[in-house]
Every structure is written in C-alpha cells, then in structure tokens.
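In: Here is a sequence with its predicted model. Questions after.
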Amino acid sequence: MLRLVSRHSRACLMLGLAAGLLLPALAGAMAPWLPFMVAGLLCITALRIGHRAARGAVRDLTWGLGAVVVLQMAVPLACVTVLSFAGLADTPAALALVLATAAPAISGSTNLALLLGLDAGRMMQIMVLGTAAFPLTVLPVLIAMPQIGAFPQVAASAALMLAVIMTATAVGFFLREKLFPEPTPAQISTLDGASVLAFSVIVIGLMAPLNAAIHTTPEQVLLWTLLAFAISYGLQLATLLVLRRTRLHPVAGPLAIGAGNRNIALFLVALPPETLGPILIFIGCWQLPMYLTPVLLPDLYQKALSND
C-alpha cells in the first residue's frame, strides 16, 4: 500500500488537502494532536533519510550552511527590520511573514523535489541542515519579534524545539538502523510512501482553523490565502531568478523549494497558543501554496532552470 502511495504521491497530497477542507469534523478532532503529529513526521523523515545520509548532508557545508543562514535567519531578520521601520512589526501579518521565513524546509520537500523532477538528494541536504540548525537560527528572529515575549520565554521555546527535533530524529535514525540498515529499492519506495502519507495526513489537522473561519470570516481567509501564496511563490520565484545564473545553479531548484515551502508547523510544538492564536488561519492557508507547488509551478521551474 505504501509503495502505491509513493507512486501516486501528487494525488495523495491533493486528497489530504481536500480532506482538510471538506471534513471539518475530522480536522477538528485531529487539531489537538498536531504537536505530536509534527514530531511524528520528523521521526518518519529521519527514518526515510537515515543517519548516514544525514552525516553526508552535514559534511557538505560549502554551500548548504550558508544557504540555511540566509534563508532562515537573514531573510526573516530583514523582514523584521523593514516591518519595524514601517511600524507594522507587531501585527499578525508581520508575525506570519517572519515565522514563515524563519522555519526550515518542510519534511515533505524531498517529495516536492521528486514531483518537480529536481535533485531530491540536494533537497534532502537542505532540509536536514535547516532542521538541525533551526533552534540556533530561530533564536535571533524570536528575540527580534515583539509578539514573542521576553528572552527567557524565547530561550525556553528554542530549547523545546531542539529537544523535539533531537528526540524525533534519534528515534527515526534508530529505527532505520534496526529495520532498514541497507534498504532495497522496494523498501525505499515503502519509506517514501510512509513519508508522503504522513505529509498528507498532517495537513488535515492543520486545516481545522481554516475550516471554521471559512464560514464566519471568509474575507479574512481570502486575505490570509493571498498572503500565503505571495510569500511562498514570491520566495520561490526570487530564489530561482537570483541563483539561475550563478555557480549555485545546480542547487537553485532545491533551494527555491526550501525557500518557499517552510515547516511553520514546527512552531506549534514550542510557542504558546496565545502567541500563535492570531495566525492559526494563516497556518491553514499556508498549506495551500505548498501542496499546490507541484501542480502549479512545474513550468516555472523548468523555464527558470533551463540552459537557455
């Protein structure tokens, strides 16, 4: 069954998105479990990658670490600076923008790379490095945001993120070593299917706030959706345009996916509900451009990365 899911990953992503929108009772029932589901998805991702591939990603620091620092720290800090000068830093939209740009690439980014015909290995490196560095890169961003709170609260949030990431990753690596030390192509397909399935299921719970808001404040949903598409697709387009003529051209595609498809759900395991409350609708809307990236943007990637 999981190999079948792997072969039809695009359809599974669309089914998960549709279920989140069309089954509000199911989405509401899953919402309280989202922090645990986020940790589970990290564990499944580590199981799919394995510690050997992760070590390879960490060793390749010549371009990966610099890219992570730019995408996860420099970009959100630049956003904070601009928003502060504009007097908008304490608005919900500002919080949504900064958290979305501070998060690492989503765990399903390797699946998106495969669907777009890009180098999934390079995508895996970006995702592994970004997730590992996240507790450190996010610290200055959280300190700079007025909505987050005092430094002790920021430090506690970063420590909790680090604990969740390390625990989930360690469990995944342990299971990989015990169950699939040298996976066959069929087993890799099975693990890919498990990753796609988890990625498709978690979106159902993430859509719960969006379901409620559609019936009460549809105009807010529309505005949050437009912001989500503008951030996600704007970052992907900008990354492709900046890197397509540089020496980083071979990794421009994976970096663009990592730039515009961020795991904002990681903040659900660390930041208090009262901090995230104003942007819960955005978190639901944020799933739309990400899950639709392999459907709406293949031509963009093909044209931007061609040698013409």
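Out: Structure received.
In: For the rest of this, base every contact and every neighbour count on C-alpha atoms.
Out: Noted.
In: would you list every one of the helices in the stretch 151-300 of the chain?
Out: Taking DSSP state H, counting those that start in this stretch to define them, one finds helices in the stretch 151-300 of the chain at 151-179, 185-206, 208-216, 218-243, 252-260, 273-276, 280-296, 298-304.
In: Okay, one more to line up with it:
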Amino acid sequence: MACAPTGYRTGGERGQPPAAPPEDVPISRLPVRLLEWSARQGGLLLAIGIFAGLALPPLAAALRDVVTPVVALLMTLVLLRVDPAQVVGYLRRPLMVAALLAWLLLACPLLAYAAAWATGLAQGASAPLGAALVIMATGCAATSSPAFARLVGLDGEISLVAALLSTLLVPFTAPPLALGLLGLDLSLSIGSLMGRLALVVGLPLLASLVIRRLAGEARLRRWGPAVDGAVVLSVVLYGFGVMDGVLAKLLADPGFVLGGVLLAFAGSFALNLLTALAFLPAGQGLALSAGLLSGNRNMALYLAVLPATTEPRILLFFALCQFPLFLSPFLLKPVYGRLLRRG
C-alpha cells in the first residue's frame, strides 16, 4: 500500500476531517478561478451578454440605473491593469498623442459628415441616422477600450491614454462640431459634463492609486487575470442596462432598428480601418490599437447628458452602437492575431 505524502493527512487524524487533495480548488479560490475563466472567455461573454440584455427586458430595466456606477468600477479595474511606466512613456511622446487625439476628435467627425452626405444619409427621412453617425464620431474613446485592447492582444497603455484624454476633451470638441456641421444643439453643459467626468474618471483614478499603493505591484500582477475577468463581467453588466427598451423598439419598428445596427457596424469598422491606415507609419501595433479606439466610442456619456427633447432615433442609434462595441473583440480578435503574427 502506498503511503500518503509527508504533510498530507488522509483523514481521521485527531478527529480532523479529511484534507482536500492537492489538486482540488479551495472554496476561497473559486471566485478567483471564475474571474480568470471570464478573462479567457472575454470575447464570447461580451457577445452573449449584449444579446441576453436585448432578450431579457425586465433585467435590462432593473440594471438601467447601475450604468454609471458600473462604468466607474470598470475604469478603476482598467487603471489597475495598466503599467504606469508605459503610460508615462507615451505622455513623453506628446506629438504622437496629440496627433491621435486630433484624429479621433476632429478628423473622424469630418470624415463621418462627408460619408453621410455622400451616401444621402444627411438628407430626407434618413437625416436622424446621418446626424447620429456624425455625433457618434465626435465621441470620446470608450472607457472599456484598454480592456478590449488587452482582450485582443493590443496595446492597453496607449488605449488608456487616448481614452482618458479624449474623455476630458470631448466637452470642448463635440458641441462646436455638432453645431457647426449639423446645426444641432446637443445641450452639452460643460460644467455638468465635467462633473460627471469627475465621477467616471477622477474617482476611479484616485481609487486605483490607493489600491495600487496598498496592494503593491507584485500582488496586482498576480491578480491580473482575475482583474481582467472582473472587467469583462463589468462590461457585460453595463451592456444589460444600456439595452433597456431596445427590444420594444425593435418589435415596433424592425426596419429602422436593423438598419441602425448595420449602420453602427459600418461606422465602427470604417473608423477602425481608416484610423489604422492613417497611423500605420507609426507601427503596426500602435495603428491597430488606434483603430480599435476609433471604432469604439463612448455613447454612454451622450445617453446620460442629452436632453429628453433629443430626436428619439438619435438616442436609439447610440444604444445600437453597443452591438459593434461588444461584438468587435469577438469578431476581430482572429484578425488582429493574424496581423500581429505577420507583423
């Protein structure tokens, strides 16, 4: 009979219960394992989550009011997974960062406006969709962009720098562009929007600095996969809240909703491709990261600050923009992997 390894009880010794075999996962580790699994299955979970939010209206309605806190949590988790040294390194390249921000916030809206006029979306019955497409292109990079970049193997640090700075700048760039190009008054109060940004960006930044100080860099690296999984689950939770009311509108006007989804995908992928081509001279990795930033815009801020008198179809389009946002990591990860291997 084989003896039990030294230090491992077979059970019954001094009335103690049998110890778990070494290969068993302790109960206390199960949440961590679940988060790590979520990180590995991130693209698939995001794809499932957006359709589950659409198919379960009561749950989407119940989670509508948690969107802002979840976005703040998401930003905190994203900040914990970014290397501060690399972020500082990018800030030491101000010309490249300035060029990326100028492209995201100024050039992309002009390109979207030209495309809307060329395709007839800026006129007639399609005018609300054309206007929504242009406003979408004025938006800042999505808060989740650094997490999505990590999911598909791209640069999370430049994604974080661009997402943070574009979020801070969008109150000063979006209203003039919307007024000048479309004649729309977005009623974007700089004071109220900056107050919201203080919640969504400032508080998570402070929280992440405190956590980083208390936990230490070594522990944060060890927790990395679990934090990535928490990011994925936070984005899925956000997606449920944003989908509130979309199913009812799909049933009431399926043609407009399906056309809006197609336009959202076309706008997202076109911005992604054009941005990647524009920044290809700076290197393939940076160009692909910039493209992902450009294609995934933060519509949550607009949904939060636009007045109730805003054209309903514009607000609906912003909700439909979540489909390419959630599905792009799942759809594009094989493409990015192939391009990076070739590079």
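Out: Structure received. Predicted, not measured: the structure shown is a model, and the values here were computed from it.
In: returning to what we had before: out of the helices of the stretch 151-300 of the first structure, which gets nearest to Met37 of the first structure?
Out: Met37 of the first structure lies closest to helix 185-206 among the helices of the stretch 151-300 of the first structure, at 6.5 Å (C-alpha to C-alpha).
In: hang on, the earlier thing: most neighbours per residue, which of the helices of the stretch 151-300 of the first structure?
Out: helix 252-260 (a mean of 29; mean count of other C-alpha atoms under 10 Å).
In: Export the helices of the stretch 151-300 of the first structure as TSV, with columns for distance to Thr110 of the first structure.
Out: Shown next, in TSV, are those (distance: least, C-alpha to C-alpha, whole Å):
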stretch	distance to Thr110 of the first structure
helix 151-179	16
helix 185-206	9
helix 208-216	25
helix 218-243	15
helix 252-260	9
helix 273-276	27
helix 280-296	12
helix 298-304	15
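In: Of all those helices, which one comes closest to Cys79 of the first structure?
Out: helix 218-243 (11.5 Å).
In: In terms of secondary structure, what does that closest one contact?
Out: In terms of contacts (3 or more C-alpha pairs under 8 Å, 6 or more residues apart in numbering; DSSP states H and E), helix 218-243 of the first structure is packed against helix 208-216, helix 252-260, helix 280-296, helix 298-304.
In: In the second structure, which residue range corresponds to the longest one?
Out: Mapped onto the second structure using TM-score structural alignment, helix 280-296 of the first structure covers residues 315-331.
In: What number of residues are in the vicinity of the closest residue to Val236 of the second structure other than its chain neighbours?
Out: Distances taken as C-alpha to C-alpha, 6 or more residues apart in numbering put Gly49 closest to Val236 of the second structure, at 5.4 Å, once the chain neighbours are dropped. The local packing of Gly49 of the second structure (other C-alpha atoms under 10 Å) involves 22 other residues.
In: and Gly49 of the second structure, what element?
Out: helix 42-55 (DSSP states H and E).
In: Report the separation between the spatially most central residue of the second structure and Arg150 of the second structure.
Out: In the second structure, the C-alpha nearest the mean C-alpha coordinate belongs to Ser144, at 2.5 Å (C-alpha atoms, centre = their mean). Separation of Ser144 of the second structure from Arg150 of the second structure (C-alpha to C-alpha, to the nearest Å): 10 Å.
In: Against Leu210 of the first structure, how distant is the aligned residue in the first structure for Leu277 of the second structure?
Out: For Leu277 of the second structure, the aligned residue in the first structure is Leu241 (criterion: TM-score structural alignment). Note on Leu241 of the first structure: its distance to Leu210 of the first structure, by C-alpha to C-alpha, is 32 Å.
In: Could you do Thr225 of the first structure as well?
Out: The value you get for Thr225 of the first structure to Leu210 of the first structure, if C-alpha to C-alpha is used, is 10 Å.
In: got it, and Asp90 of the first structure?
Out: As judged by C-alpha to C-alpha, Asp90 of the first structure and Leu210 of the first structure stand 22 Å apart.
In: Kindly report the same for Ala27 of the first structure.
Out: Counting by C-alpha to C-alpha, the gap from Ala27 of the first structure to Leu210 of the first structure is 10 Å.
In: Next: Pro76 of the first structure.
Out: 25 Å.
In: ditto for Tyr233 of the first structure
Out: Tyr233 of the first structure is 20 Å from Leu210 of the first structure, by C-alpha to C-alpha.
In: next one: Pro35 of the first structure
Out: On the measure of C-alpha to C-alpha, Pro35 of the first structure and Leu210 of the first structure end up 17 Å apart.
In: what's the answer for Thr169 of the first structure, then?
Out: 30 Å.
In: Check Ala67 of the first structure too.
Out: Ala67 of the first structure is 32 Å from Leu210 of the first structure, by C-alpha to C-alpha.
In: again, but for Val242 of the first structure
Out: 33 Å.
In: same thing with Gly56 of the first structure?
Out: 39 Å.
In: now do Leu34 of the first structure
Out: Taking C-alpha to C-alpha, one finds Leu34 of the first structure at 15 Å from Leu210 of the first structure.
In: do Leu160 of the first structure as well
Out: Counting by C-alpha to C-alpha, the gap from Leu160 of the first structure to Leu210 of the first structure is 26 Å.
In: which residues are contacting stretch 41-49 of the second structure?
Out: 38, 151, 229, 232, 235-237, 239-240, 326-327, 329-330 (C-alpha atoms under 8 Å, 6 or more residues apart in numbering).
In: what's the neighbour count on the counterpart of Gly156 of the second structure in the first structure?
Out: Matched by TM-score structural alignment, Gly156 of the second structure corresponds to Ala120 in the first structure. For Ala120 of the first structure, the count of nearby residues is 19 (other C-alpha under 10 Å).
In: now Leu99 of the first structure
Out: Neighbour number of Leu99 of the first structure under other C-alpha under 10 Å is 22.
In: Per the alignment, name the residue of the second structure opposite it.
Out: Per TM-score structural alignment, Leu99 of the first structure is aligned with Ile135.
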